[in-house]
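> sequence and predicted structure below; questions after.
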Amino acid sequence: MPRVQVSLGTRRASALELGSEEMSSANLLQKDAADEALFNSAPAHSPVHGLPPEVLAEIFTLISATESPPGVRSHEHPTGVRAARRLHSLQVPCACVCSEWRRIALSTPSLWTSIHVEYGSRIDEDPQSLQQFIARSCGLPLHIHAHGPLDDEGSDDADLRSTRTVSLLAHLSHRRWISLALWGPFLLQPLNLTLLHKLVIGERAEECLDHLRIWPRLRHVELHLRDAPAAIPYWPALTSLHLVFVAGSTSYPYNEASFARVLIREHRDTLEKLILEDDFYSMGHTAVDEDEDEDDVCEIPNLMSIDLRGPTFHILDNILTPRLSGLAIHDPSPFHEEELFRAYFASNSIVARNLRSLELISVPMNDHQDLIPIVEALSSLERLVVDDRRNDRKTALPNLLVWLRVPDDDNAHIHLPNLVSLTLLCRVTRDMGPTREALREMMQSRSVGRVVGGVQVKALRELTTNMGSQYQIPQTRFIA
């Protein structure tokens, strides 16, 4: 048997290299024979072979979902991995291990519901294999991911092959598509995607929007805009919108900003979650607020969550959000000072009363003392995240921690009594003694729920810091 032969050869080589005089040829042969007999009488079996087929099928499904997550960008995979998947694009890896695993894989329809089309794919040359793959999903909804080129591999020929493959796939199965991610320059014909629930359009595929518009069940849309589409799409069931402004066109950011404003306004009655991301802030542009009419205010009655990344904060001046419960600000750039945040909450008392979650990531402030006037009015706040690790100034975190500490005095004012989750990340320096001391006192004062001065203070259930596991609730791994 190969495994035994390798073991015997290794032992003989080791004996010769060591120059052992104690181990004679006879001893070697005798020991080898004993080892071989033992190997034949008690073959090794991996515990995985003892698992029931239904458990293995569930494991295969979880692995498959991890390897090919919906909406993944082509450049997020190393070239070698992508090339390997291109060669086996119509095969599930676990089906190639052994005949038993292949039988289980072929009888598990959920393994065949995620179809990845690599850039330059030639699957269109073998439509029978593609049809077989689709048939293995047994009528389940399909997740389609068409990947775009890496920076150095784009070509007209590869564009054409990819378009042919996606078109063939659409011809065979488009009525079963539940999610679609397009990251390449695909020229598709109009499709009637009645089941589509999620759509991702990459920066190289904006033109597809001109043909992909009338879908009654579409709820989640992510658009990466380098150039604004010619027409404004309307999706009657849209609840989640993620817009990413990408630099590159000569008209940026004006056409994209106008498109974004109209798109948000068209879906104001159904939107519940809004994410705006601008990756061009280093040039000083602000895509969302260019040429914005201050009197042109749009009410979005059902919007509950806003995530603003880059210089998109000014959109808050032009929308009314009476049901907003979650707000996240990421790196708004140095052009937006803390006065804007204070003014926003001061002028929106409804938002201040309803807000449950606030995230401030790399928000420029003079010190954490500037944060106190912002959160002081948020009486219902349950979750607060402050990430100031990019701040090169000395941290003033102790001021905030002292402010959050619950005093024993019944006559004292209680700040944020509903706070149950707190994340504080700062630039760690050598002189962190005062910060750690203030953190310990704050943790102790909020360790249990209690009534102070007639106010019910909730216990802090989650605390995340980057100052050591002893400063976390529950105490888990250290966060750098």
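Received it, and whenever you're ready, just let me know what you need. Residues are numbered from 1 along each chain as shown.
> contacts and neighbour counts: CA atoms only from here.
Noted.
> in this structure Trp101 contacts Val92, no?
No - counting by Cα atoms under 8 Å, Trp101 does not reach Val92; the two are 10.6 Å apart.
> so which strand or helix has the residue of the chain positioned farthest from its centre?
Residue farthest from the centre of the chain, counting by Cα atoms, centre = their mean, is Ala26 at 63.1 Å. Ala26 is part of helix 25-41, with elements assigned from DSSP states H and E.
> after that helix, which helix or strand is next?
helix 53-67.
> try this one side by side with the last:
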Amino acid sequence: MVFPLASHLGTNYCPTDEELPEIKALLIQPALRLKRVDDEIAVLQKAIDKLADERESLTTYLDGYNALLSPVRRLPLDVIQEIFLACTPTHRNCVMSALEAPVLLGRICSSWRSIALSTPRLWARLHVVEPGPPSFGSINPILVETTGSKSAAKAAQRLDQVKAWLGRSGQCPLSISLHSQSEGFISSPSFLQELISFSRRWQHVDFTLSPGTLNSISHLTEMDVPLLESVKLSHHYHSLSATLQLEHFRIFRAPRFSSFRLVGNNFVGRDIEAMPLRWNQLTVLEMTGSTWQSSVTSGIALRILRQCPELRICQLSVNDNELDLDGHAPGPIVELRSLLTFRLQSHVMESSLVGLLDRLSLPELRYFSLHASGAHGPLSLAEIFARWAQLERLEISGNTFSKSSLLDSIRNLPDTLKHLAIHDALQASSSPLDDDVLALLTEVSAPCPALETLLLNYCTNISDEALLLFITARMSSESKANLTCVRVTFQRSITLDILPSLQPFVSRGLDLSITHIPILVHEVESSPWQGLSDNALPDPWSPYFSQF
């Protein structure tokens, strides 16, 4: 069929006066046909709408009765409560948010809300964030006053929510964490005072507050906290207006007390020994902070550990800046037969560090982490590692060792070791962590035959070729090792792309991550990278061990 003027359709062509009647005549029949089609569609649409209404009515009828047959309706109340409890976080306390249980469970239906509100165990764990003070960056006094009023109203509202939450917990033991946003300020005592009213049901508490506010719980005695098992006290590093009076904290004498964590350096080392703790029943002890500010010396650490025969987890920040005769002098061996995890941050000379570890007997140790920022000289832990026959996880800073001492220490690692992490310092061009270390782990009779995970952070002196040889040897069919994870961060540009060669191992299940972070060298006068966030390198001592 020939369509007149078809070549002009879809263009900007303007018809002539003679062509206009012709075009209008062409449109008469199609317009009539279009009207008939629209009429037919209307009839059919009416029939479809009628069927759709009937379908909706039938669906509503069926859904209503099928809901009565739902298996959830037949679950016993105690089973539903256990399901609700399984919905709450297991690694931390619950937060006051409708995005997660238990608050979220009350938003589903009235029945679930009733069950949630009547299940005390759902409300026995709580994380509270105390609202921070108003910003003082503005010079407008009206704006400051308005912001302060809003902050006070928010704090009052949140305090009411805390009361309501804990009021639903019945008589259950409580796990509570309170975090103040008032860094550099005195924390408000209102939230802590409200929590103190529930002290007889405290089981686990974690307070991050200013030292002055933390001292307000020193009036509590062991009779006020009969269920208390663990305490974690943290304070802001910039809150220097007061120190923790730990020797006055009588809650540490609670009959079930077994876990003590202290984060921060506003304390005096000798006062730690004076704390009224039940040292002999502690299973967890952590005293951490900036090592160069810590008042815990090697001698203090040994005297404390000597009183803790039941320890299973220990983390210490030790500083021997001053002469510590007890820490350097020979003494009896401290035996910790139950210790499984030992994390040590130290700012000491190598002789003090070796002396400290040499006087510890840890026959069941499984995980050891060492960050010795102040060690100098050929630190060697070969003899110590050889004694830890059950060690499975090791995390160390490579710049703590000399080349020979690092190799000796690795050679003496027990055959049980499965996870090894070595961190280098930023821009450590003289680091002992180089190809020889990987070559040692690549040999036929290499140390750590059971190695599963290798983490190398900020390598400068390890080549891509050495890493390729290590992974290939460890993943070969002749190797008895079970290498499952390799994560390496190079502090340099890539020289050889080894990923294609390693792809077969990745296909077999190897968790592989290789990252190259070149050092950016800037001109003195200007740099095209200046001011960019990706110019900053990540912290080499981020919690890498959490990947174990």
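Cool, got the structure. On a predicted model such as this, the values are computed, not experimentally measured, just so you know.
> picking that back up, and the helix holding Ala26 of the first structure, how far out from the chain's middle?
55 Å (Cα atoms, centre = their mean, to the nearest Å).
> and it, what's buried?
Buried positions in helix 25-41 of the first structure, judged by neighbour count with 16 or more other Cα atoms under 10 Å: Asp32, Glu36.
> helices of the stretch 251-400 of the first structure, residue ranges please.
254-266, 338-347, 349-354, 371-375, 397-404 (DSSP state H, counting those that start in this stretch).
> okay if I get these as CSV plus distance to Pro109 of the first structure and mean neighbour count?
Putting the helices of the stretch 251-400 of the first structure into CSV (distance: least, Cα to Cα, whole Å; neighbours: other Cα atoms under 10 Å) gives the following:
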stretch, distance to Pro109 of the first structure, mean neighbour count
helix 254-266, 37, 18
helix 338-347, 50, 15
helix 349-354, 44, 18
helix 371-375, 50, 18
helix 397-404, 52, 20
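> quick one: Leu126 of the second structure is in a helix?
No - under the criterion used here (DSSP: H, G, I helix; E, B strand; the rest coil), Leu126 of the second structure is strand, not part of a helix.
> what do we get in the first structure for it?
For Leu126 of the second structure, the aligned residue in the first structure is Ile115 (criterion: TM-score structural alignment).
> mind checking how far its match is from Ala459 of the first structure?
Separation of Ile115 of the first structure from Ala459 of the first structure (Cα to Cα, to the nearest Å): 46 Å.
> pick out whichever of those two has more residues nearby.
Applying other Cα atoms under 10 Å to Ile115 of the first structure and Ala459 shows that Ile115 carries more neighbours, namely 22 against 19.
> contacts only, for the equivalent of Leu439 of the first structure over in the second structure.
The pairwise alignment with the second structure assigns Leu439 of the first structure to Ile471, based on TM-score structural alignment. Going by Cα atoms under 8 Å, 6 or more residues apart in numbering, Ile471 of the second structure touches Leu502.
> what helix or strand is Ile471 of the second structure on?
Ile471 of the second structure belongs to helix 464-474, assigned by DSSP H and E.
> can you list the buried residues in stretch 188-207 of the first structure?
By neighbour count on 16+ other Cα under 10 Å, the buried set for stretch 188-207 of the first structure is 188, 191-207.
> and for stretch 163-179 of the first structure?
163-170, 173-179.
> just the helices in the stretch 51-200 of the first structure please.
In the stretch 51-200 of the first structure, the helices defined using DSSP H, counting those that start in this stretch lie at 53-67, 79-87, 99-106, 127-135, 156-173.
> okay, now the aligned partner of Thr59 of the second structure in the first structure: neighbour count?
Aligning on TM-score structural alignment places Thr59 of the second structure opposite Ala42 in the first structure. Using other Cα under 10 Å, the number of residues around Ala42 of the first structure comes to 8.
> re earlier: and of the helices of the stretch 251-400 of the first structure, who's closest to Asp151 of the first structure?
helix 254-266 (23.1 Å; Cα to Cα).
> excluding chain neighbours, what is closest to His236 of the second structure?
Glu183 (5.8 Å; Cα to Cα, 6 or more residues apart in numbering).
> now do the same for Gln475 of the first structure: helix, strand or coil?
coil.
> tell me the contacts of it?
Ser469.
> what do we get in the second structure for it?
In the second structure, Gln475 of the first structure lands on Gly509 (TM-score structural alignment).
> burial count for the residue mapped onto Ile333 of the second structure from the first structure?
Matched by TM-score structural alignment, Ile333 of the second structure corresponds to Glu299 in the first structure. For Glu299 of the first structure, the count of nearby residues is 14 (other Cα under 10 Å).
> now do the same contact list for the residue lying closest to Glu299 of the first structure once chain neighbours are set aside.
Once flanking residues are discounted, Glu299 of the first structure sits nearest to Leu320: 4.4 Å by Cα to Cα, 6+ apart. Neighbour list for Leu320 of the first structure: Val297, Cys298, Glu299, Ile300, Pro301 [criterion: Cα under 8 Å, 6+ apart].
> out of the residues you listed, who has the most neighbours?
Ile300 (21 neighbours).
> right, and it touches Ile319 too?
Yes - if you go by Cα under 8 Å, Ile300 of the first structure and Ile319 touch, sitting 6.8 Å apart.
> hang on, isn't Phe490 of the second structure packed against Leu467?
No - Phe490 of the second structure sits out of contact with Leu467 when judged by Cα under 8 Å, with a separation of 10.9 Å.
> the more surrounded of those two?
Between Phe490 of the second structure and Leu467, counted using other Cα under 10 Å, the more crowded position is Phe490 (22 against 19).
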